[in-house]
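I need the structure of the sequence given here:
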Amino acid sequence: MLKSDATLRARQLGAELRRSRREAGLGAEHVADKLGVSMSKISRLETGSCGPKLEDVAGMLALYGVTGHARAQLLELCREIAAGERGWWQRREMSHKQRTLIELESEATRIINYESLLIPGLLQTGEYTRALLQGMGVVPENEIEDRMVTRLLRQSVLRKERAPQLVAIIYEAALRQHVGGPDVMRRQFEYLVHAAAWPHVTIRVVPFSNGVHSGLDGPFAKLEFASAPSVLYIANLTSSLFLEEREDIDVHNRAIKGLSKAALDAGESAKLIAGLAIELDRPPSA
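A predicted model of the protein is given here:
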C-alpha cells in the first residue's frame, strides 16, 4: 500500500526493487535474512515509505543480480531521493516511462484523464493505437507492435477486481481526428460507448460549441490514491513529466473543474459518440 509520506521517486524505486526481487525468485524474508535487516525494513523500502540508504539498495540489487545500466539508474534514483527532489522529468527509454505509469495506474483509486487530440490511452482499441503510431511516423516500425501491446496491457487495470474510477474527458477534436480510416474509427467509437457503460468509467465530451475552455493548453492525467498525494502525468514525444507539488495539483484541479463545466454529461456524451459511429456506417453520398 502507498504511504502518504512517500515521494514519487521513492514509490517508483520501491516498485522496481519489488519487481527485481520477484524476478529473482526471492521472498522478502530471505532477502531480510541475507542483508541482516528486518522484514519491516524490506517492506518499507518496497512501498517507498522510508528513506532508502545507498548501501541497502546496492545490497538488494547485488542479491537480485541487477547490474550494469539498470543498477546505475536505480542507484541514481536513490541519490535523488536522498537529495529531497520532488516531481520527475523522465527522459529514459520508453519501457521505464511506461513502467512508472503502469505502476501508478495500478495503485490509483481514481484517474482523471483529459485528452485534446487523441482517444485516451486507457480506452484505445489496439487497431487505433497501431494506426496512430504508424501514421505519426516517429516510432520505428519494429517497435510499433510492442508499444501497442504495452498500451493494451495498461488497460488491464480497468478490468481488475478493484479497478480505479476512470473519468475520461475528451475534446471533440479528438473524435473528429480520424485515425486509421472509417472502420477503425467506427469500432473505436463503439468501444467507447461500450466502456462508458462500465460502472467505474465515465466518459464526457467537451464540444466545439462551448468555445474556449481550460483544457486548451494540452492533455494531462491526474492520478489519485487512497493514502498518498496525487500525481500529475504529462507526456510528449521524448519524455514524461510526473508532478507532485501542491501548486501544480491546484492548477490542474481548477482546469478539471473548468472542463467539467464545459463538458456534456455522460449520457449526452455517449449519444454524441454513438452518433459519430452511425455516421461512419453510412455509405458515402453520391
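
from now on I want contacts and neighbour counts done on CA atoms only, so please keep to that.
Noted.

right, and residue 164 touches residue 109 too?
Yes: taking contacts as C-alpha atoms under 8 Å, residue 164 lies within contact range of residue 109: 4.4 Å.

helices of the stretch 51-200 of the chain, start to end?
Secondary structure of the stretch 51-200 of the chain (DSSP state H, counting those that start in this stretch): helices at 54-64, 68-82, 94-107, 126-136, 144-154, 172-176, 182-196.

returning to that earlier point: out of residue 164 and residue 109, which sits in the more crowded spot?
Remark: of residue 164 and residue 109, residue 164 carries more neighbours, 22 against 17, as counted by other C-alpha atoms under 10 Å.

tell me the contacts of the nearest residue to residue 56 once chain neighbours are set aside?
Spatial nearest neighbour of residue 56, chain neighbours left out: residue 35 (8.0 Å); criterion: C-alpha to C-alpha, 6 or more residues apart in numbering. Applying C-alpha atoms under 8 Å, 6 or more residues apart in numbering, one finds that residue 35 lies in contact with 56, 59, 60.

alongside the first, I'd like the structure of this one:
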Amino acid sequence: MAQSKKKDSAPPTVQYFAAVLRLLRERSGLTQDELGALMNYTGSAVSAVETCAKPPTDEFIDAAEKALDAGGLLRSAIKYLRLERYPAHFQGLAQLEQEALSLSSYCTHLIHGLLQTEEYTTALFDYAFPPLDREEVTKLVAARMDRKALFDRKPAAVVNVILEEAALRRHIGGPEVMRAQYAHLTECTARPNVVVQVMPMSQAGHAGLPGPMTLIETPEETPVAYLEGHGQSILLSKPEEVGVLARRYAMIRSQALRPEESVRFIEKLMGEL
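Just a heads-up that it's a prediction; the model follows:
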C-alpha cells in the first residue's frame, strides 16, 4: 500500500520512466537483481526506481540504457526528469535556461541561484517556511547546482546579473558561508561569458525599484521575461510586455556600478567579515 501511494504521488515523468524501465527489463527476461548486477547497482536500487520510491539519477539512467541496450529510449528522459527536480513554479524558467542564448537578471533580496555556492543554497532552504525535511533540501540543492551546466555548455550562455547591495549584505548562513560566497562571485566574474554588477544603496532612486526580473533570449532569438515571488511565477512573451522590461533592465544596468567597480565592491565586503 505504501509503495502504491509513493508511486501515485510521484511526478508523471518519474512514473512514466519507471513503467518503461520495468517493461524493457521484463522484455529482456531479467529480474531486478540481474539488471542491477549488469548496471553495478543493487536489485533494491532498481526496485526503488521502478516503484518511484526514488527518482533515477543521470548515472542510473546511463547504466540502465547500456545494460538494456535501450537505443536512447531511457537516456532521452534525462532532460524531462531534470525539470521535475525543481518546484512547479520554476520549471518553466528551468526549461528555458537549459537552452538560453543569454540570461539577464536583476536580483533584489538574494544572490542569483546560478551564482550561489552549495553552502549558501543549503542555508537558504534551511530557512524555508514551512520547513523542509533534509531529503527535500538535499534534492533542491542538487537541482540548483545542476543549473550551472549552462556556464560550460557549447555554446555557453551569456549571463548578466545585477545584484542589489542588500542581497550581498544579507549574511545567509553566517560569515564563513558568506566569505566563500563572495569569493565565488569574484571567480564567476572571471568567466568571459559572465558579468556581475552591483546596485549600491547610494543609488537611492533607480529603475529597478518595482522588483526583480529575468530576461531570456531563446535559441530562436525570441525574448522572454520571467517574474517570480512567494512560490508564484509569470512567464511573459508578448513583445510589448517584454520590451518594457528590457528597456527597464537596460536602465538598471546603466545605473549600477560598472563590472570592475562591482568586483572591488564585493572584495571590500569580503574584507569586512
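
what's the TM-score once they're superposed?
Scored against TM-score structural alignment, normalised by the length of the second structure, the superposed chains reach a TM-score of 0.67; 198 aligned residues with a C-alpha RMSD of 2.6 Å.

tell me how far the residue nearest to residue 56 of the first structure lies from residue 24 of the first structure.
For residue 35 of the first structure, the distance to residue 24 of the first structure (C-alpha to C-alpha, to the nearest Å) stands at 15 Å.

ok, residue 221 of the first structure next?
In terms of C-alpha to C-alpha, residue 221 of the first structure sits 33 Å off from residue 24 of the first structure.

between these two, which one's more packed in?
Under the neighbour definition other C-alpha under 10 Å, residue 221 of the first structure and residue 24 were set side by side, and residue 221 has more, 22 against 13.

one step back: the helices of the stretch 51-200 of the first structure into a markdown table, with extra columns for distance to residue 237 of the first structure?
Listed next are those as a markdown table, based on distance: least, C-alpha to C-alpha, whole Å:
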| stretch | distance to residue 237 of the first structure |
| --- | --- |
| helix 54-64 | 31 |
| helix 68-82 | 21 |
| helix 94-107 | 10 |
| helix 126-136 | 10 |
| helix 144-154 | 13 |
| helix 172-176 | 18 |
| helix 182-196 | 23 |
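
now the ones you listed as TSV including distance to residue 217 of the first structure and mean neighbour count?
Listed next are the helices of the stretch 51-200 of the first structure as TSV, based on distance: least, C-alpha to C-alpha, whole Å; neighbours: other C-alpha atoms under 10 Å:
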stretch	distance to residue 217 of the first structure	mean neighbour count
helix 54-64	40	16
helix 68-82	30	15
helix 94-107	22	17
helix 126-136	21	18
helix 144-154	24	17
helix 172-176	14	18
helix 182-196	24	19
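
right, and the ones you listed - which one's nearest residue 254 of the first structure?
Among the helices of the stretch 51-200 of the first structure, the nearest to residue 254 of the first structure by C-alpha to C-alpha is helix 172-176 (20.3 Å).

residue 125 of the first structure reaches residue 189, doesn't it?
No: the pair residue 125 of the first structure / residue 189 is not scored as a contact, 9.5 Å apart, by C-alpha under 8 Å.

in the second structure, what residue corresponds to residue 174 of the first structure?
Applying TM-score structural alignment, one finds that residue 174 of the first structure aligns to residue 167 in the second structure.

ok, now which ones touch its match?
Contact analysis of residue 167 of the second structure by C-alpha under 8 Å, 6+ apart lists 107, 108, 109, 110, 111.

aligned to the residue nearest to residue 56 of the first structure, what sits in the second structure?
For residue 35 of the first structure, no residue is aligned by TM-score structural alignment.

check the gap between residue 35 of the first structure and residue 16 of the first structure for me.
For residue 35 of the first structure relative to residue 16 of the first structure (C-alpha to C-alpha), the value is 18 Å.

again, but for residue 129 of the first structure
27 Å.

now which residue in the second structure aligns to residue 189 of the first structure?
Aligned partner of residue 189 of the first structure by TM-score structural alignment: residue 182.

what helix or strand is residue 227 of the second structure on?
Assigned by DSSP states H and E, residue 227 of the second structure belongs to strand 223-229.

show me what contacts the closest residue to residue 21 of the first structure other than its chain neighbours?
Distances taken as C-alpha to C-alpha, 6+ apart place residue 64 nearest to residue 21 of the first structure, at 5.8 Å, with adjacent residues excluded. Applying C-alpha under 8 Å, 6+ apart to residue 64 of the first structure gives the contacts 20, 21, 23, 24.

what's the distance between residue 64 of the first structure and residue 71 of the first structure?
Separation of residue 64 of the first structure from residue 71 of the first structure (C-alpha to C-alpha): 10 Å.

equivalent analysis for residue 249 of the first structure, please.
Residue 249 of the first structure is 32 Å from residue 71 of the first structure, by C-alpha to C-alpha.

what's the closest non-adjacent residue to the counterpart of residue 258 of the first structure in the second structure?
Counting by TM-score structural alignment, residue 258 of the first structure corresponds to residue 251 in the second structure. Nearest-residue entry for residue 251 of the second structure: residue 207, 6.3 Å, with adjacent residues in sequence omitted and distances by C-alpha to C-alpha, 6+ apart.
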